[in-house]
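*Asks:* Next one to model:
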Amino acid sequence: MHCPFCGNNESRVIDSREAPDGVRRRRECMRCELRFTTYERVHSMPLMIAKRDGRREAFSSEKLERSLRTACAKRPLEVGAISKMVVNIENELHKLSKAEVEARVIGEMCIERLKILDRVAYIRFASVYRDFQDVDSFTKEVEALAETPDEDDGSKSQLRLIEDDVPRLARRGRRRRARHG
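*Replies:* Below is the predicted model of the structure:
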C-alpha cells in the first residue's frame, strides 16, 4: 500500500474495522509516519446493465448515487442514508448472481427504498424514472402515494426544532449555590 503523502510502500495497520461494504483499515506510513485510511472490498464480477434502448453499460455505483442524491436534494435525510442505500442496492444486485441486470430492476429497487425513506424524493425520482407522458399520469402517481399509509410518523425525516433542546440545555447550565453559614 503506497502512502498518499510520500509514496512509500511500507505501512503498518493500526486499526481494522468492518465497514458496510468491506473492511476499513487505518494505516501509518513507516517513512513519514503520517496516517491514512484504506478500504478493502471484495471485487466481484463486473455487472452489466441492459438499458431500455438496448445499450449495455457497466454498473456504476457512483452514477446510482448521483441520481439518488439529485432526487433527495434539500431533503432532511440522515447523513449517509443515500450511500447506505447504494451499498444495499449493489449488494442485492450481486446476490442475484447475474452478469446482466435490466435497468428497470435497479429503478424499481430505488423506487421501493425512496418510497420508505422520503416521499418527496420518491416522487422526484419516479417523475424521471417512470417518464410520465402527461400531467394526468403524474397526478395519478401522487394520488396513489397519498392513499398509501405512511410507514413513518414524520419524526424520522423531520428535523428537530431548536426549542426541543432548550430545556435540556437549561438544566445543564444550572449550578447549585453553595451555602455559607
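*Asks:* okay, CA-based contacts and neighbour counts for the rest of this
*Replies:* Will do.
*Asks:* Asn91 belongs to a helix, doesn't it?
*Replies:* Yes. Judged by DSSP: H, G, I helix; E, B strand; the rest coil, Asn91 forms part of a helix.
*Asks:* Which stretches in this protein count as strands?
*Replies:* With DSSP state E as the criterion, the chain has strands at 11-19, 22-29, 35-40, 48-50, 56-58, 100-102.
*Asks:* run this one through as well so I can compare:
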Amino acid sequence: MRCPYCSAPDSKVVNSRPSDEGASIRRRRECLTCARRFTTYERAQLEPLMVVKRSGPREAFNPDKLLRGLSLATEKRPVDPALLRAFAYGFEDDVQAAEIPSTEIGRRAMTFLRPLDDVAYIRFASVYRDFDSLERFIEEIRGLKGSGPEPEDG
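*Replies:* Now for the predicted structure:
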C-alpha cells in the first residue's frame, strides 16, 4: 500500500481487525520510509455499483467521493465523522440495484444530512441542486423551518 504522506511504495501492517460487523477489515499501517501511520479498509467487491451521471456516462461508485462531499458540507459543524463514514461506506450495501442515478445518491445524502445538521444540509443542497440565486437559498431555508417536504431531485 502506497503511503498517503510521502508516496513511498511500502508499508507494514501494524494492526488488523474486522470492521463494519465483519464486512471489511481495518488495517493500521506504518510507512517504512517516513514512519507515519495511516488506516486502510479492505472489503470484498463483487460487482461494483454503477453510477449513472446526469450527462449520461456510467462510472463505478466511489464511497470516498461521497464521503468527501459529506465532509465538506459538515466542515466545522457538530457532526460525528464516524456517522459520515458509516453512511458513505455502507451506501453500496443499501442499494439493491446494479446501477443508481447520481441524482438518487444526492437525494439520499440530503435525506441523511437533514436531521443531523441544518447548515450541513443547506451546504450540500446548494451544490447538489446548483442554487443559482439567493431566492433558491431562501426557499430551501423556509422548507427547513416548516419541516418542508423531503428532498427532491434537483
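*Asks:* which residue in the second structure lines up with Leu68 of the first structure?
*Replies:* Superposed on the second structure with TM-score structural alignment, Leu68 of the first structure falls opposite Leu70.
*Asks:* correct me, but Val51 of the second structure touches Gly106?
*Replies:* No. If you go by C-alpha atoms under 8 Å, Val51 of the second structure and Gly106 don't touch, sitting 11.4 Å apart.
*Asks:* Quick one: map Leu116 of the second structure onto the first structure.
*Replies:* Per TM-score structural alignment, Leu116 of the second structure is aligned with Leu117.
*Asks:* list the contacts for Ala103 of the first structure?
*Replies:* Ala103 of the first structure makes contact with Ile49, Ala50, Lys51, Arg52, according to C-alpha atoms under 8 Å, 6 or more residues apart in numbering.
*Asks:* burial count for the last one?
*Replies:* Using other C-alpha atoms under 10 Å, Arg52 of the first structure is surrounded by 10 other residues.
*Asks:* now it: how far from Arg12 of the first structure?
*Replies:* To Arg12 of the first structure, Arg52 of the first structure is 48 Å away according to C-alpha to C-alpha, to the nearest Å.
*Asks:* What count of nearby residues applies to the match of Leu116 of the second structure?
*Replies:* Leu117 of the first structure, neighbours per other C-alpha under 10 Å, totals 21.
*Asks:* Also Gly80 of the first structure?
*Replies:* 9.
*Asks:* Going along the chain, name the helices of the first structure.
*Replies:* With helices called from DSSP state H, the first structure shows them at 61-71, 81-95, 103-117, 119-129, 135-147, 166-173.
*Asks:* Most tightly packed of those?
*Replies:* Neighbour counts (mean count of other C-alpha atoms under 10 Å) averaged over each of the helices of the first structure peak at helix 119-129, with a mean of 18.
*Asks:* just the angle between it and helix 61-71, please?
*Replies:* With axes from the mean of the first three to the mean of the last three C-alpha atoms, to 10 degrees applied, the angle from helix 119-129 of the first structure to helix 61-71 works out at 120 degrees.
*Asks:* check the fit of helix 119-129 of the first structure onto the second structure and give the mean distance.
*Replies:* Comparison of helix 119-129 of the first structure with the second structure after fitting gives an average deviation of 0.4 Å (mean C-alpha distance after the TM-score superposition for the first structure).
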